[in-house]
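Engineer: Structure of the sequence below:
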Amino acid sequence: MKLRKLLSLTLAGLISSALLVGCSTASGEDKTIKVGASPTPHAEILEVAKPLLEKEGYKLEIVEFDDYVLPNTSLAEGDLDANFFQHIPYLEEMNSEKDLNLTYTAKVHIEPMGIYSEKHKSLDDIKDGAKIAVPNDATNEARALQLLAKNNIIEVANKDLITAKDITKNTKNVEIVEVDAASVPSTLSDVDFAVINTNYALNVDLNPTKDALAIESSDSPYANILACREDNKDSEKIKALTKALNSDEVKKFIEEKYKGSIVSAF
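Structural biologist: Now for the predicted structure:
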């Protein structure tokens, strides 16, 4: 009888311990935010958000990716709570292509595309028949042409992905020279203007906020975003992460660390 009672007490104790451990684990998991990110600058920016989230009781776990597909599929499959590496048009393209049902909560920063020239000091100097170099890949050519349109150099069709064939008005008769994005800076001596991605501009010591005659604004659809699933968009985790990434601390870090090569979008 005593043995049976002892076994019952032992079993009850084990069950209680297991339940306590289970509750503790569940609680710990609920306070962990797992985010996929590109190493630079996204993971660097997330590191600034870490202490802000710790004050709110959350642990931020950053998972670095070197490709642009896995962060979205991993998020869709529930292996991540969010990701931070892409702009809106890319997210929309992935949603359409892979039926991922992802969304976003915040714009964080822009790696602005700019218009540069070695021959002219202003876009007002553009002459009839001017040559303008742009990247030849789908997304970046569209960005370049939209930036030219925003600065009243051309008019383009109202759609996301456009090429030179989608120019609807060209009163200056500008010639669009399509080249590989990485090669656009090397065309500066041969063309009147060139539309260059920030990373390639930096390679030739050009700073968007200082050297560009025009750059994408903070309302650009190419702002890098915090992506999440539709089913966790309104969770406390994502709300806390969104607040941290749109904080004064993150804005200050972006300004001081990247010195205009990357600008905040909030």
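
Engineer: from here on, contacts and neighbour counts on C-alpha atoms
Structural biologist: Fine.

Engineer: now the helices for the protein?
Structural biologist: Ranges of helices in the chain, per DSSP state H, are 2-30, 44-55, 70-76, 88-98, 138-150, 198-203, 208-211, 236-245, 248-258.

Engineer: Tell me which other helices or strands the second one touches.
Structural biologist: With contacts defined as 3 or more Cα pairs under 8 Å, 6 or more residues apart in numbering; DSSP states H and E, the packing partners of helix 44-55 are strand 59-64, helix 236-245, helix 248-258.

Engineer: Could you rerun that using 7 Å?
Structural biologist: Contact here means 3 or more Cα pairs under 7 Å, 6 or more residues apart in numbering; DSSP states H and E; on that basis helix 44-55 packs against helix 236-245, helix 248-258.

Engineer: before we go on, could you also do this sequence so I can check it against the first one:
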Amino acid sequence: MLKKSIVKSALAIIGVFLLASLFAGCSSGSEKSAAPAQPSGKQEVTVKVGAAVVPHAEILNFIKPKLKQDGINLEVVVLDDEGQLNPALANKQIDANYFQHVPYYESVAKEKGYNFAVAAKVHVEPIGFYSQKLKSKEELKEGATIAIPNNPSNEFRALALLQANGLIKLKDGIANFSATPRDIAENPKKLKFVEVEAAQLARSLPDVDGAIINTNFVLEAKIDPKSALFREDANSPYANDLFVRKGEENRPEIKKLTEVLTSADVKKFIQDKYGVAVVPAF
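Structural biologist: Here you go, the predicted structure:
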């Protein structure tokens, strides 16, 4: 009898534990089903874009909040020497750069071994002729000195602008957006040319009769772009583009960046902030 009582007691204890486990399991299961699983947050992606100070970095900073909402942390990288933005992209220090047009890129790509692609055309900065001494191009005297950019693509661009305004005539058959004063076929005013680093052209104005300056450097120097005696029109082929390494154009974060960078909001921002100095190219 004693043995049977012990067995019964043991079975009763085991039963209690089994029931407790069963209820605990039910309780746990019901708690899980009552609180639906939260969707896992998408991890933020950082995109580094190298840019010129004005207007490029300003435009990129304008779109930062929108990209943040889409899970992209845009890091704008500004270097003292813009010439290092292509090496930085080639060496994967940045994901894209935004400071150059296709003719400039093509003038350096082969020599440097760059293999980039245009992800988006963003804006044109109409290059213009500025002077602290003249009020109109008609005041240009024989033998006047004009400062022009010393890099191949912008040098051609400057000479082409002078040709479009009837001041010189270039030789026929010039290709690849490359020309120097040696390629001038006709120069009725016997104009003299000084080749200057593009970023230094604004500083050269007191020493020359005029200079042809890229608008980003005009803006940086706090010169009113409306003061240009003449400038390119909006049909210029020199659109400033967002460049990426070839094959990376379809990265989701790059596609989102280009989408926002060429949106109606950015077009309005450019028009409102820069007026004639910067023209949307999209």
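
Engineer: Superpose the two chains and report the TM-score.
Structural biologist: For this chain pair, the superposition-based TM-score is 0.71 by TM-score structural alignment, normalised by the length of the first structure; 235 aligned residues with a Cα RMSD of 3.3 Å.

Engineer: Aligned against the second structure, show me the partner of His109 of the first structure.
Structural biologist: Matched by TM-score structural alignment, His109 of the first structure corresponds to His123 in the second structure.

Engineer: Leaving out sequence neighbours, find the closest residue to Ala240 of the first structure.
Structural biologist: Nearest residue to Ala240 of the first structure in three dimensions, chain neighbours excluded: Leu53, at 6.9 Å (Cα to Cα, 6 or more residues apart in numbering).

Engineer: Burial check on that neighbour, number of neighbours?
Structural biologist: 21 (other Cα atoms under 10 Å).

Engineer: Out of the helices and strands packed on helix 44-55 of the first structure, which is closest to Ser27 of the first structure?
Structural biologist: For Ser27 of the first structure, the closest of those is helix 236-245, at 12.7 Å, according to Cα to Cα.

Engineer: tally of neighbours for Asn151 of the first structure?
Structural biologist: There are 15 residues near Asn151 of the first structure, going by other Cα under 10 Å.

Engineer: what lines up against it once you look at the second structure?
Structural biologist: Checking TM-score structural alignment: Asn151 of the first structure goes with Asn165.

Engineer: And Pro135 of the first structure, by the same measure?
Structural biologist: Checking with TM-score structural alignment, Pro135 of the first structure has Ile148 as its match.

Engineer: Over to Asn246 of the first structure?
Structural biologist: Using TM-score structural alignment, the partner of Asn246 of the first structure in the second structure is Thr262.

Engineer: ok, for Thr258 of the second structure, nearest residue in space, not its chain neighbours?
Structural biologist: Among residues not flanking Thr258 of the second structure along the chain, Ala120 sits closest, at 5.9 Å (Cα to Cα, 6+ apart).

Engineer: Would you mind confirming that that neighbour makes contact with Asn240?
Structural biologist: No - at 8.9 Å, Ala120 of the second structure does not count as touching Asn240 under the criterion of Cα atoms under 7 Å.

Engineer: Which strand runs longest in the first structure?
Structural biologist: The longest strand of the first structure (DSSP state E) is strand 102-110.

Engineer: Report all helices and strands that that strand contacts.
Structural biologist: Here strand 102-110 of the first structure touches strand 224-229, helix 236-245, strand 263-264, going by 3+ Cα pairs under 7 Å, 6+ apart.
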